[in-house]
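Student: here you go, sequence then predicted model.
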Amino acid sequence: MHKLLVKIFGWCYPLLRKLQLGDTLSSYLSLVVNIVILCFLSYWIYIIFRFILVTLMAVIAKKTKTKFDDLLVTNKTAKYIAHLIPLLFIYKTVPIILDAYVYWETVFGKLVGIYIVLLILWITRTIFNSLRDYLKQKPEYSDKPIDSYIQVIMIVLWMLGIFVIISELFNIKPNTLFATFGAVSALIILIFRDTILGFVASVQVSLNDMVRIGDWITFDKFGADGDVIEINLATVKVRNFDNTTTTIPTYSLISDSFRNWRGMLNSDGRRIKRHILIKAKSIRFLNEQELQNLKKIQLISDYIDTRQLEIDKFNEANAIDKSIPINGRNLTNFGLFRKYITQYLQNYPSLNKDMILLCRQLQPTPQGIPLEIYTFTKDKRFENYEYIMADIFDHVFAAIPYFDLEIFELPSEGNGVGASANP
């Protein structure tokens, strides 16, 4: 190979000398001619090998069942490899062409060597990108932070490549270079602080299974409320439900608090936890006539009969004076309303009856008595969940007047709290 290259690039100078040109002029003209020949041969070597490699890889990709080689074609791996072959040819040829120019031979040799290192890194990157795309198509890897792992590997490879380039440029031994690197490690840590934090966070997020691609998360600090679409070394991308995208630093997932809804989505139901405020002064005991009217409500008719029978027996056994309602045991409109809502929820078809289902009274507030519904829907999809919850509370609001109860509302007129701002 060396002898062939000497014949190809060694004919011009003797010919020019035979033409009785000066030694210096012959040398420079010979150099120009050889550079033109080198560029011409390198170009056609690239064209030929690119055609061969691209065609060969495309044929192999069509005949094989795996999709990995198809992704190699998509990421243009063969095209980058085709660049490598003429570069190797140039690397071998430069010492022959610049044999009389030792300084420039060293300079161009180093530049070609550096470009070869960079090209190898680019080829490696396309292979890892293909591997990333391939793994993301696998169900068992679709929710894993593959981008983070690929980026970490590429950072390590780029650092090694930079070491090789520096060694090549300044003729520094690897041991000396690593010692220098250790001395400036503090500065490097400062420069790559976010990258290092992101790497540590990515490892912890993966090992602790804190976030997966496809998880619905809520991160109030960054205004994120949507599905995770990408996890890489530095950032986590969230597609919000309004179709905007929020970018969150990866290390924030372990330094700050956020909410992951995966547990809810994987459970048997989605929780409804909402309350209304009942005016305290509207809560009272019920008389016999009112109980008879409320018996017309089918969901609590049997309950009223059973409960009233127990109360009457207790009052008679203890000789309670019922001329005043507060004496003994009595039914209240608020208590019956809670029972009615509980029975209504028990009969509502879209709720999971195997999970907690209750209508409870909370701590009184200055605005009234909170009545909370705590239950779980079978359908966890956002739009259906909202419809079910609205449907339940529509019925609750409509049912309140039947029990002679009132909902607390701020006054809309007058000079009191909540008065309208309009004149």
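Tutor: Looks like it came in fine.
Student: from here on, just use CA atoms for contacts and neighbour counts.
Tutor: OK.
Student: how far is the helix or strand encompassing His83 from where the chain is centred?
Tutor: Using DSSP states H and E, His83 maps to helix 77-97. Relative to the centre of its chain, helix 77-97 is centred 41 Å away, using C-alpha atoms, centre = their mean, to the nearest Å.
Student: what helices or strands is that helix leaning on?
Tutor: Here helix 77-97 touches helix 2-10, helix 23-63, helix 102-136, going by 3 or more C-alpha pairs under 8 Å, 6 or more residues apart in numbering; DSSP states H and E.
Student: quick one: list the elements packing against the last one.
Tutor: Contact here means 3+ C-alpha pairs under 8 Å, 6+ apart; on that basis helix 102-136 packs against helix 68-74, helix 77-97, helix 146-170.
Student: try this one side by side with the last:
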Amino acid sequence: MLESIENILHSAAGLFFDDTVVWHTLIYVALIVLIAFVCDILCKLLINKLLLPVIRRTKFEWDDHLYDKNVVARLAALAPAFILYAFLPSAFELGSSWFILAERICKVYIIALILRFLNGMLNAFLDILNEREDLRHYPIKGGVQTLQVIIFSVGFIAIVGTIIDESPARLFAGLGASAAVLMLIFKDTILGFVAGIQLSANNMLHKGDWITAPAHNANGIVQDVTLNTVKVLNFDNTTTTIPPYALVSGSFTNWRSMFESGGRRISRQILLDVNSIAFLSEEELRRFESNFLLGEFVSQRLQAMAEARDEGNLFRAEELRVTNSMLFRIYLENYIRQMGKSNPDLLYMVRYLPMAEKGLPVELYLFSTEKTWKAYEGVAADLMDHTLGMTREFGLRIYQSPGSYDFQTLKDHLS
């Protein structure tokens, strides 16, 4: 069939310049190019008019990705190239310089089209995998990019071998001698590939994770994990790119486990003025007996103190005395346990830290059920507002360094 078509084309070319070989060849080549061009148009019409409606009506998603990434169109582009290559022996004399040049050009063009098709396939494959919820958080893009590097490297060697008329196998063998140079050139790619495998195998990093890496000024959400970079969108809307091997060889904090757990930790401190700390008399203690957060404790403590006095155990009675700071600490623990935005199943406490020259530090330690930044800060702020406001109820004062208001008040008092 191919021979019949060649005869028809030679006959058509002979109608114009039958007596001139050069013009006959030019007309013959022009007819081949015209056939390839018509074939390309027919393939595009077939894809857009017949295949596309079928793709859009199917319930599958993978065929949509293949079309959107031009995989089908790139595959169809091979047909005109193969037509040109098939008719070359009949257009030029075998072994002539024109035949060798045209053949090499066609081979390079076909290899480039194959690389373009395989690249589109990998991109479509990446989109298909990214739509799966169970795979979305894995650094699949880095693996796909590794395959792309390998494919394009092989394709580049094949193109070079075609141009210089050398076997690609011999070129690959020659690469062994320059392995050190290649490793230096592709150092970041090799390190990124190994680091990507480590990040994935150890479940260290997913797309969408919140990470902090102070060494790289990164504090935000991971947007993308590629072969050479990890892209982080910081909370100030700046973007930081980090090499994957820097995360593996260095250190970073991943907050994913916090979001998957029952709460996010709140740790806040206030400073109590030690001069405001004092024992409470029984009358002052009874004032808190009606408080729903302290009533049970106060009643039990007053009863225990009375029993100790009746038994004549003065040491026990003295030991059971309550300070306003102790009562305040118990109140805060009960408040934290019952507040709606804390997780009572996780550790919570109110404790004293080592005292310094700036008063007695009191730490509030708990886990908030709100984990997003704004809601979390709101819970912490509400807790601090309530804590600071309740200090006066217990006769306590917050310690702070003297300011301009304090000096003005002292001046007015002395005058």
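Tutor: Structure received. Quantities reported herein were computed from a predicted structural model and do not represent experimental measurements.
Student: re the thing from before, winner for burial among the helices and strands packed on helix 77-97 of structure 1?
Tutor: helix 102-136 (a mean of 17; mean count of other C-alpha atoms under 10 Å).
Student: what angle sits between it and helix 146-170?
Tutor: In terms of direction (axes from the mean of the first three to the mean of the last three C-alpha atoms, to 10 degrees), helix 102-136 of structure 1 departs from helix 146-170 by 170 degrees.
Student: now do the strands in the stretch 201-350 of structure 1.
Tutor: Along the stretch 201-350 of structure 1, counting by DSSP state E, counting those that start in this stretch, strands occupy 216-219, 224-231, 235-240, 245-249, 259-260, 270-278.
Student: okay, the angle between the third one and strand 224-231?
Tutor: Okay, so that is strand 235-240 of structure 1. In terms of direction (the same axes, to 10 degrees), strand 235-240 of structure 1 departs from strand 224-231 by 130 degrees.
Student: and the contacts of strand 235-240 of structure 1?
Tutor: When contacts are defined by C-alpha atoms under 8 Å, 6 or more residues apart in numbering, strand 235-240 of structure 1 is touched by residues 198, 224-231, 245-250.
Student: mind running it again at 6 Å?
Tutor: 225-230, 245-250 (C-alpha atoms under 6 Å, 6 or more residues apart in numbering).
Student: tell me the one of these nearest Phe285 of structure 1?
Tutor: Of all these, Phe285 of structure 1 sits closest to Asp225, with 46.2 Å by C-alpha to C-alpha.
Student: ok, which of the helices and strands packed on helix 77-97 of structure 1 comes nearest Ala319 of structure 1?
Tutor: Ala319 of structure 1 sits nearest to helix 102-136 of all the helices and strands packed on helix 77-97 of structure 1, at 77.1 Å, using C-alpha to C-alpha.
Student: whereabouts in structure 2 does that closest one align?
Tutor: Using TM-score structural alignment, helix 102-136 of structure 1 lines up with residues 96-130 of structure 2.
Student: which residue is the nearest non-sequential neighbour of the residue positioned nearest the centre of structure 1?
Tutor: Central residue of structure 1 (C-alpha atoms, centre = their mean): Val228, 2.8 Å from the mean position. The shortest distance from Val228 of structure 1 to any non-neighbouring residue, by C-alpha to C-alpha, 6 or more residues apart in numbering, is to Val238 (4.4 Å).
Student: picking up where we left off before, could the helices and strands packed on helix 102-136 of structure 1 go into a markdown table alongside mean neighbour count and distance to Leu358 of structure 1?
Tutor: What follows is those, written out as a markdown table (neighbours: other C-alpha atoms under 10 Å; distance: least, C-alpha to C-alpha, whole Å):
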| stretch | mean neighbour count | distance to Leu358 of structure 1 |
| --- | --- | --- |
| helix 68-74 | 19 | 54 |
| helix 77-97 | 19 | 61 |
| helix 146-170 | 16 | 44 |
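Student: great, nothing more from me.
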